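*Asks:* Predicted coordinates and the sequence they were generated for:
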Amino acid sequence: MIFWKYHGLGNDFILFEDLEMQAPTDPEVVRRLCDRRTGIGGDGILYIRPDEEGDAFMKIMNSDGSEAEMCGNGIRCVAKHLYDFAIAPVERMRINTMGGMKEVTVTISEGEVTEASVDMGAPMLDCKDVPMDCEGRFVDRAIEVNGMRIRGTAVSMGNPHFVIFQELSDREVQELGPAVHAHPIFPKRTNVEFVRPRGERLDVIVYERGAGWTQACGTGACATAVAAGLQGIVPLGRNVTVRLPGGDLTINVKKDLAMVRMTGPAVRVFQGEMEL
């Protein structure tokens, strides 16, 4: 079976053209393939499948074998593959996901996609939509974790995020990432963003649901910009640079919160063939 390796800012994926829906999705096999010592290695697996409404459907499996609703870095990689391999040779495409239909515009250089801009849709802020066991919006409110009161803002970008601007030591961040991720207030667990504002730039590290600490998280960058706008840390309606360990994403959140746009690179690393 042929596969490709892609990454977006170091958030790396195995990709299958799963047009016949025969690629491996068994959690045990997914974990084995994503293992960095004994497998191909990756933060997850992307499956390109047919879709009746869009140019393709993107299925995402995390490296722990769980399924994700949406992946911002992953969808840019899928868009690159769709264009570069003439599956959808258009500069504006529609890619369906469990988190909804996403419109993607690609930037072409020498016949290949170098960058993609994704309309990520409107953020969901009501607790029931995150989901989170609370009422109304959870903006700059506290939860109890490891005996500490941790303030954050809950945002769904098709998947759940808890964005923390609180000043914390590196040790506290390393301990709180997995603890917040598994907090019982999040019935489906959550991604966790730790943010340090630097003027209109936001420096972020992310503990991803299903993958742990990663080099970058596209939906996490979007959720961070939304939370920062809601808390008055950065202005809404303007481009904001979100700096992740793997590099920068440009995020624009409309003033009325009707849409979030994410722009960043997508890179194909290699192609291979494997036997299962």
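*Replies:* That came in fine, so what should we check first?

*Asks:* use CA for all of it now, contacts and neighbours both
*Replies:* Will do.

*Asks:* give me the number of residues near W4?
*Replies:* By the criterion of other CA atoms under 10 Å, W4 has 18 neighbours.

*Asks:* nearest spatial neighbour of it, skipping sequence neighbours?
*Replies:* The shortest distance from W4 to any residue other than its chain neighbours is 4.3 Å, reached at Q271 (CA to CA, 6 or more residues apart in numbering).

*Asks:* Mind telling me what element the one you found is part of?
*Replies:* Following DSSP states H and E, one finds Q271 within strand 267-273.

*Asks:* and here's the other structure:
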Amino acid sequence: MQSGGVRFLKGHGTQNDFVLIPDLDDALSPTAAQVIAICDRRAGIGGDGLIRIAPEPGGGYFMDYRNADGSLAEMCGNGARLFARYLVDAGLQQPGSFEFGTRGGVRTAQLEPAGDVSIGMGPANVGAESKAELGGQVYSGTAVDVGNPHLVCLLDASASSTLAALDLSAAPHFDADVFPHGVNIEFVVPLGADRVRMRVFERGVGETRSCGTGTVAVAAAFRHSLRIGSAIGRPVGDVGPVTVDVPGGTVCVSFEDGQDGGATLTGPAVIVAQGVIEQDFWDRHR
């Protein structure tokens, strides 16, 4: 913490935006109330979440991610790209490939001083079938674990207007027995054999312009559906990278050796501002 307040940066990945707090002395422990106040878009800085940049005990850095409601989260793909971008821009890591810690496990970043950032997201495990309910309509979905839980609801390829009309101002209902800790829910329309469009309701946040782990979950579920011939009306062989269109832009998800384990997420990461959170504001919201 610097004299007079707490330094922060603001950035986004495909308009999924975050407040970053460098804490290289590991001196800060934001409370849920502080995170909520900082992420408030009218009375705070505003963001879908807060990322504290902390040191790892054995060297390197840890991505301490909190949702906008103050809850802890295992991993955030868009936030991870921004985290990696900051480390390189600040001279804390050299451009190229390096690892960092998250609650979802160790992740690997690949980036140069300019251009997109790639994050090794680890396994994307396709699980059981489940359902989401929204506006009185029930949507079939597939559970996918990307270090955090997702439910991917794949709509018909002709349902673009349905996707656009979904009211995600309130959380969809889901099976709490399947997802006891809550779930991120994606609604997806295929645009071909290697491209999809999605919207997402993130647990602890609401609808966001993008969700990095969500795009990986969607790509994994989509590839699974292609293999059984249910997404575009015909079975296909193994598919390559999947382009995912989100309201905030476009990312690409690829998989090592043609498998759903070992996903890599590639997309932009932009730091737009920096400043200081006033000490009074920080202290008042403990």
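*Replies:* Yep, that arrived. None of these values were measured; they are calculated from a predicted model.

*Asks:* List the TM-score for the superposed pair.
*Replies:* Comparison of the two superposed chains (TM-score structural alignment, normalised by the length of structure 1) gives a TM-score of 0.86, and 259 aligned residues with a CA RMSD of 2.2 Å.

*Asks:* Surely the residue nearest to W4 of structure 1 touches K5?
*Replies:* Yes. Contact criterion CA atoms under 8 Å: Q271 of structure 1 and K5 qualify, at 6.3 Å.

*Asks:* quick one: which of those two has more around it?
*Replies:* K5 (21 against 12).

*Asks:* returning to what we had before: okay, the strand holding Q271 of structure 1 sits on what stretch of structure 2?
*Replies:* Aligned by TM-score structural alignment, strand 267-273 of structure 1 falls on residues 270-276 of structure 2.

*Asks:* with structure 1 superposed, average distance for that stretch?
*Replies:* Taken over the aligned residues, the distance from stretch 270-276 of structure 2 to structure 1 averages 0.5 Å (mean CA distance after the TM-score superposition for structure 1).

*Asks:* which parts of the host helix or strand of V138 of structure 2 are buried?
*Replies:* If you go by DSSP H and E, V138 of structure 2 is part of strand 137-145. Going by neighbour count (16 or more other CA atoms under 10 Å), the buried part of strand 137-145 of structure 2 is Y139, G141, T142, A143, V144, D145.

*Asks:* and the fifth one, what pairs with it in structure 1?
*Replies:* In structure 1, the residue equivalent to V144 of structure 2 is V155, according to TM-score structural alignment.

*Asks:* Which residues are in contact with that match?
*Replies:* V155 of structure 1 sits next to P123, M124, L125, V130, H161, F162, V163, A223, V226, A227 when contact means CA atoms under 8 Å, 6 or more residues apart in numbering.

*Asks:* Closest to E144 of structure 1 out of those residues?
*Replies:* F162 (13.3 Å; CA to CA).

*Asks:* what ranges do the strands span in the stretch 51-200 of structure 1?
*Replies:* Secondary structure of the stretch 51-200 of structure 1 (DSSP state E, counting those that start in this stretch): strands located at 56-62, 67-68, 92-97, 100-109, 112-119, 141-145, 148-156, 160-164, 191-198.

*Asks:* so who does the residue nearest to W4 of structure 1 touch?
*Replies:* Counted by CA under 8 Å, 6+ apart, Q271 of structure 1 has contacts I2, F3, W4, K5.

*Asks:* go with 7 Å
*Replies:* Contact analysis of Q271 of structure 1 by CA atoms under 7 Å, 6 or more residues apart in numbering lists F3, W4, K5.

*Asks:* for A258 of structure 1, same thing?
*Replies:* A258 of structure 1 touches A122, counting by CA under 7 Å, 6+ apart.

*Asks:* And it, what's its match in structure 2?
*Replies:* A258 of structure 1 maps onto G261 in structure 2, by TM-score structural alignment.

*Asks:* what's the distance between its match and D69 of structure 2?
*Replies:* With distances taken as CA to CA, to the nearest Å, G261 of structure 2 is found 30 Å from D69 of structure 2.

*Asks:* ranges for the helices of the stretch 1-150 of structure 1?
*Replies:* Secondary structure of the stretch 1-150 of structure 1 by DSSP state H, counting those that start in this stretch: the helices cover 27-34, 72-84.

*Asks:* can you tell me the distance between the two ends of stretch 89-99 of structure 1?
*Replies:* For stretch 89-99 of structure 1, the first and last residues are 23 Å from each other (CA to CA).
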